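J.: Fold the following, please.
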Amino acid sequence: MYTPVDVWNRIDVVTPPIQAYGKRKQNLYEPPLMKFAMSNSIEVTTVPEEGIRSWLLPQHYQTPSPTNILLTASFGHILPSSHLQMFESNRALNVHPSLLPKYRGASPIQYALMNQDEITGVSIQNLSDRGADTGALYKQQEFAIPPNSTFETLLSPLATLGGELLVQTLEGLLAGTLESIPQTEVGKSRARKISHELGALNWNKLNASMVYARYRAISHQQSLHTFLPPAPLTPSSHSSDVILTGLFDISLPPAPVPFPTKSSQQPSSKTDLLPGQTFYSKAQNALVVQTVSGQVLVGSVHVAKRSNRVDARQAWLGWKDQGRITDGFVQFVSPPGSE
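T.: Got it, this is the predicted structure:
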């Protein structure tokens, strides 16, 4: 978008503000667009703490003009009608990373991965005050999702595709050769914001591929977690919220090593365990967790109220010391509100 100067002569950028994150808020997250704009001497304003309705358009855009265009991409805010009215109907555009009307909403990439879609895409739409992501479409193109994609690995190629489609749209609008097509309501779906509840794993509902897909889709922003009950023979013990990291679907090639056999004194059958039942595999240096169908490997965990993540072996030895292991297993249970 920045390189083809034949489609613009002035750019102003608005982004969310720099945000502190992490323990004690010691780390700062600077939006990538803010970094890019500042490195190219482009004027940047940020959304006020009071919200987008408190943000004032730059002076240059406060009078409607056919040469002004509003562009949004993964902005995270719904612009009020008072802002949209400053732009002509075909001069307020949004780059949306899905094949609209599928996955209208805040998290289209995450839902495409969670639902194990093989195809996603990018849409260029009009911004509409009649509902989020319901505007008429100018451009749309499919994108095949590579196997084992994560949110991070899928974001970059979709952003590149979105930039190419946006430039094509602007060139078509400038030439007067591009018309929009109203969105159909057939096949519409919502991609709501990723909640804490989505990270809570329900072992009685999710199979291995679904757990692994959810891990690839949302673990960058929401940890996957489960619940470890108190040790049955230790009255002083308490339940723990356990964050699972380093997940892998054991049925997917290439598996790290073959599934443990009876010779290693670990269960060999993939069907004789209860959902949530978990054992440690020394050969794989991982926890093996039974889902409603299939198993996932867990390379490391972070137990709530502890500062450091530990690998599977350390976690297992700790649970052994705490008396949580019964007949070679611990039993993870689904947290309240899990999906």
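
J.: drop to CA atoms for contacts and neighbour counts, all remaining ones
T.: Will do.

J.: if I've got this straight, residue 215 is in a strand?
T.: No - when DSSP: H, G, I helix; E, B strand; the rest coil is applied, residue 215 is found to be helix, with no strand at that position.

J.: So what's the residue count around it?
T.: Burial measure for residue 215: 25 neighbouring residues, criterion other C-alpha atoms under 10 Å.

J.: mind checking which helix or strand residue 162 is in?
T.: Element membership of residue 162 [criterion: DSSP states H and E] is helix 151-175.

J.: next up, for comparison:
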Amino acid sequence: MNFLLRCHRFSRVSPKGYLYSHNARIAARYFTISACRQQQDKLKILFFGTDDFAATHLKSLLQEKDQPQSVIDHIELVCPPDRRTGRKLNVITESATKSLAKLHNIPIHHTPPEAKHLNDWTVPGQFDLGVVVSFGYFIPAAVIASFGKGAVNVHPSLLPLYRGAAPIQHTILCGDSETGVTVQELHDKEFDAGRILQQERVALTVDGPPRYTTLVKQLAHVGSHLLVDTLRNFDHHKNHAITQDITKATKAPKIKKEWSEIDFATMQAWQIDQLHRAIGEQSPLRTVFEFEHGKKSGKVKRPLTMQLLNIFLPKHSAMLSMSPRPRSGSFIFDPMSQAIHVMCADGQVVGASHIKAENKGKTTAKEFMNGYTVGDIGRFGTASDEMVAPNTIHPIVKRLKMKPYPQM
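T.: Below you'll find the model as predicted:
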């Protein structure tokens, strides 16, 4: 069997779009390096990306470029302009990819300021391949056509599952037992609908229920190696690409702020914990707390929005032995965990070690209890606010049909 046939045997994608096995992929890399990539011209790449996930992939391409038998000749970056951040918008922040590109002295091109699309944008030179990772813009057909070999994208899901801006968050919300990374061709009419060049599966729940901040780094590592492996024998993978099965496609739309609203009267403890692990780092979960503050005319009740931070499922809680059982939304301070414990709709408890009131800095649970003179027991969600509709199923729980992860 010659080298080219062996490359095809070990690195091709199965009919379901998955690589056959981890060992097969290692073998594919060996044959790709030893034979296949010698027949491929070096690539001039225009990289499109913004955040840390994209920067991990850009770093892998830069490292590949420095290898003796690299398939990469040249790399340039396209990213959004620097943006103003901070409470007073007085801090200028550049993207993670731009910071990396400056360290490696590669050319940087910004998208037009305030641009909503790239329909009028012109490619800054001649390139063989576009590589798009966590960029945020749809790449128009004219831009894709300007690259001699088209453009590819790294997407952190097993496409056609979870097409969209937030695949990792939706994977956790739905309680999936596995996820993965896909290297796909860019589709010129639709996000995440291109032919599959390679995929790698990643098992979840091995070390406990997944958390976004950990999983995104793991998938970035997997994706960056898969991307380099794809480029090392790009023509082969392109010739054996698999069309996505549209009947199996699911959506993973952008996370909305209202998804972070907690209704303790309808949500179970595990649902709140899982929602926190999926979106809490980006959109901290929030509820309403009604407290009294003094005025000359007497005490006045005022509802405040509170963010609950570092949410977890306590193994033990004094609330569970109280008689009668506290109403949902009731909370106490637990000295052992130094956290507040909150009663949920299923009679179970969630904990939160820190709390942040609107327009205030975050405080520890003990500081919150003392600062708002809560007493022995307080209650969230008591105000007739517009955040949560009482006695209704939480919209995210209902829409996603959440499934719990096994607790370790």
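
J.: Now the TM-score, please.
T.: Here the TM-score for the pair of chains, by TM-score structural alignment, normalised by the length of structure 1, is 0.84; 316 aligned residues with a C-alpha RMSD of 2.6 Å.

J.: mean shift between the helix holding residue 162 of structure 1 and structure 2?
T.: With mean C-alpha distance after the TM-score superposition for structure 1, helix 151-175 of structure 1 departs from structure 2 by a mean of 1.9 Å once superposed.

J.: That helix: what's the following helix or strand?
T.: With DSSP H and E setting the assignment, the helix or strand that follows helix 151-175 of structure 1 is strand 190-191.

J.: And that following strand against structure 2, how far off on average?
T.: Superposed on structure 2, strand 190-191 of structure 1 shows a mean distance to its aligned partners of 1.1 Å (mean C-alpha distance after the TM-score superposition for structure 1).

J.: mind listing the helices for the stretch 51-200 of structure 2?
T.: With DSSP state H, counting those that start in this stretch, the ranges of helices along the stretch 51-200 of structure 2 come out as 52-65, 96-103, 141-145, 167-173.

J.: Which strands or helices does the last one pack on?
T.: By that I understand helix 167-173 of structure 2. Other elements packing on helix 167-173 of structure 2 under the criterion 3 or more C-alpha pairs under 8 Å, 6 or more residues apart in numbering; DSSP states H and E are helix 212-232, helix 269-279.

J.: what's the most buried one of those?
T.: For those, the stretch with the most neighbours on average is helix 269-279, a mean of 24; neighbours defined as mean count of other C-alpha atoms under 10 Å.

J.: what helices or strands is it leaning on?
T.: Contact here means 3+ C-alpha pairs under 8 Å, 6+ apart; on that basis helix 269-279 of structure 2 packs against helix 167-173, helix 212-232, strand 298-312, strand 349-357.

J.: just to revisit the earlier point, next, format the helices of the stretch 51-200 of structure 2 as a markdown table and append distance to residue 322 of structure 2 and mean neighbour count.
T.: Conversion of the helices of the stretch 51-200 of structure 2 to a markdown table gives the following (distance: least, C-alpha to C-alpha, whole Å; neighbours: other C-alpha atoms under 10 Å):
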| stretch | distance to residue 322 of structure 2 | mean neighbour count |
| --- | --- | --- |
| helix 52-65 | 46 | 21 |
| helix 96-103 | 49 | 17 |
| helix 141-145 | 63 | 16 |
| helix 167-173 | 31 | 25 |
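
J.: closest to residue 395 of structure 2 out of those helices?
T.: Between residue 395 of structure 2 and these, the shortest separation by C-alpha to C-alpha is 12.8 Å, and it involves helix 167-173.

J.: Off-centre distance for that closest one?
T.: Using C-alpha atoms, centre = their mean, to the nearest Å, we find the averaged C-alpha position of helix 167-173 of structure 2 to lie 7 Å away from the chain's own average C-alpha position.

J.: Which stretch of structure 1 lines up against it?
T.: Aligned using TM-score structural alignment, helix 167-173 of structure 2 spans residues 108-114 in structure 1.

J.: quick one: which of the helices and strands packed on helix 269-279 of structure 2 is nearest residue 148 of structure 2?
T.: Put simply, out of these the one that sits nearest residue 148 of structure 2 is helix 212-232, at 14.0 Å, with distance taken as C-alpha to C-alpha.

J.: Not counting its own residues, what contacts that closest one?
T.: Residues from elsewhere that reach helix 212-232 of structure 2 (C-alpha atoms under 8 Å, 6 or more residues apart in numbering): 29, 32-33, 36-37, 53-54, 56-58, 60-61, 64, 70-71, 154-156, 168-169, 172, 180-183, 197-200, 237, 277-279, 281.

J.: Return the distance of the aligned partner of residue 132 of structure 2 in structure 1 relative to residue 96 of structure 1.
T.: In the superposition onto structure 1, residue 132 of structure 2 corresponds to residue 72 when matched by TM-score structural alignment. The gap separating residue 72 of structure 1 from residue 96 of structure 1 is 9 Å, by C-alpha to C-alpha, to the nearest Å.

J.: These two: which has the busier surroundings?
T.: Between residue 72 of structure 1 and residue 96, residue 96 has the larger neighbour count (other C-alpha under 10 Å), namely 27 against 18.

J.: Map that one across to structure 2 for me.
T.: Alignment of residue 96 of structure 1 against structure 2 is given by TM-score structural alignment, with residue 155 as its counterpart.

J.: and residue 149 of structure 1, what is it in contact with?
T.: Counted by C-alpha under 8 Å, 6+ apart, residue 149 of structure 1 has contacts 113, 216.

J.: Just give me the match in structure 2 for it.
T.: Residue 149 of structure 1 maps onto residue 210 in structure 2, by TM-score structural alignment.

J.: That match sits in which helix or strand?
T.: Residue-wise, residue 210 of structure 2 maps onto no helix or strand under DSSP H and E.

J.: Return the mean post-superposition distance for the match of helix 167-173 of structure 2 against structure 2.
T.: After superposition, stretch 108-114 of structure 1 averages 1.4 Å from its match (mean C-alpha distance after the TM-score superposition for structure 1).

J.: Residues contacting that stretch, please?
T.: 97-98, 103, 120, 149-151, 154-155, 191, 210, 213-214, 216-218.
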